[in-house]
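Enquirer: Next come a sequence and a model predicted from it.
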Amino acid sequence: MKLKNLTVLFLLVFSLIGCSSKMESGSLIHDEQTGPKGPVAGERAIEIAYTEKELEHLWSDFNFDENRPDIDFDESAILIAHTMENSCPKEIDRFELSEDGFKLSIETVPDGDGCDDIGFLKSFVFTIEKSKLKKVETVYFEGEPFDLNFN
């Protein structure tokens, strides 16, 4: 009987792990229906802050309602991914570095179905180890590549 219960427990744990989002390389620390000022407001965008001053500028540019997060910029950097969503809010499905560390993939999924085609600005804020991010050459956000060779 104990073996049967243990087997059921393992199956339950592994099924929950399989259903969870992949956030192996960073942490989502904030998301909000807001976007950057200027012409990229309706387009996908990736922005990175390596310092408190850069984060201060981006936080203002994206017009976030929340206070800026307290980040240890000796160890971490901030990555902001901007997109559009409809009446079904987007959630992060995957935030994952490739094995060689040169590609970062960020994928979203809508939360719900039967969504209206209304366009809302949406921005996701991640923290990631600075040493890992400095190696990244390309971020793929919702399938679109963003070249980071300027690092």
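Expert: Thanks, I have it. Numbering: from 1, shown residues only.

Enquirer: When you work out contacts or count neighbours from here on, use the C-alpha atoms and nothing else.
Expert: Fine.

Enquirer: which one's the longest helix in this structure?
Expert: Longest helix in the chain by number of residues (criterion: DSSP state H): helix 2-19.

Enquirer: what's the spacing between the helix or strand just after it and its chain's center?
Expert: For helix 2-19, the following helix or strand on the C-terminal side (DSSP states H and E) is strand 26-32. In terms of CA atoms, centre = their mean, to the nearest Å, the centre of strand 26-32 is found 6 Å from the chain centre.

Enquirer: From the rest of the structure, what touches the next helix or strand along the chain from strand 26-32?
Expert: Following strand 26-32 in sequence order, the next helix or strand is strand 45-49 (DSSP H and E). By CA atoms under 8 Å, 6 or more residues apart in numbering, the list of residues contacting strand 45-49 from outside reads 55, 58, 77-83, 139, 146.

Enquirer: Put this next to the previous one:
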Amino acid sequence: MKKVIVFLITIVLTGCLSNVEQGELYLSEQVGIDGERDIDVITDQEVLNEVWEKVEFQKSVPTINDGEAFIIAYTMENSCAKSIDHTTITEVEIFHIETKKRGTNCNDIGIERTFVFEIDKETFTKLESIEWEEEPFTIH
């Protein structure tokens, strides 16, 4: 029985780690700073604290572990909320983030939406750029 439990825990932990390797969605909130599509790549806790306060996230600021990064992606949505459709890391080391909107009968009212992704150290050091809603952003 103990072997089965250890095996299941190993599978669960492996699944969690692979999510961070691919850019785990940490947070999505209807907040923003300037109403424009943009990306912040943060590897320093002090900078993350400052951005977290400026954006006014409801959730507490996370802790950056050594070498990890948080990618903060800003966008605008209409009355139909956006969500993350999928994220992938391509062979040429581009972190590709694709959104989708929920609903079809939407009013164009311009609401800020910010997504926060957590990336592990090994994956982050390999990345060259981010493609956010079909727009490229260089990160190094």
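Expert: Cool, the structure landed. As the structure is a prediction and not an experimental result, all values here were calculated from the model.

Enquirer: Do you know the score for how well these two fit?
Expert: TM-score of the superposed chains, computed with TM-score structural alignment, normalised by the length of the second structure, equals 0.79; 122 aligned residues with a CA RMSD of 1.8 Å.

Enquirer: that older thread, can I get the contacts of strand 45-49 of the first structure in JSON lines including secondary structure and distance to residue 30 of the first structure?
Expert: Output for these, formatted as JSON lines (DSSP: H, G, I helix; E, B strand; the rest coil; distance: CA to CA, whole Å):
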{"residue": "55", "secondary structure": "helix", "distance to residue 30 of the first structure": "13"}
{"residue": "58", "secondary structure": "helix", "distance to residue 30 of the first structure": "14"}
{"residue": "77", "secondary structure": "strand", "distance to residue 30 of the first structure": "14"}
{"residue": "78", "secondary structure": "strand", "distance to residue 30 of the first structure": "11"}
{"residue": "79", "secondary structure": "strand", "distance to residue 30 of the first structure": "11"}
{"residue": "80", "secondary structure": "strand", "distance to residue 30 of the first structure": "9"}
{"residue": "81", "secondary structure": "strand", "distance to residue 30 of the first structure": "11"}
{"residue": "82", "secondary structure": "strand", "distance to residue 30 of the first structure": "12"}
{"residue": "83", "secondary structure": "strand", "distance to residue 30 of the first structure": "14"}
{"residue": "139", "secondary structure": "strand", "distance to residue 30 of the first structure": "19"}
{"residue": "146", "secondary structure": "strand", "distance to residue 30 of the first structure": "21"}
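
Enquirer: how about these in TSV, adding distance to residue 22 of the first structure?
Expert: Shown next, in TSV, are the contacts of strand 45-49 of the first structure (distance: CA to CA, whole Å):
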residue	distance to residue 22 of the first structure
55	25
58	26
77	19
78	18
79	17
80	17
81	16
82	19
83	19
139	16
146	20
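
Enquirer: Return the distance of the longest helix of the first structure from the chain's centre.
Expert: The answer for helix 2-19 of the first structure is 29 Å, by CA atoms, centre = their mean.

Enquirer: what residue is smack in the middle of the second structure?
Expert: Centroid-nearest residue in the second structure: residue 117, 2.0 Å away (criterion: CA atoms, centre = their mean).
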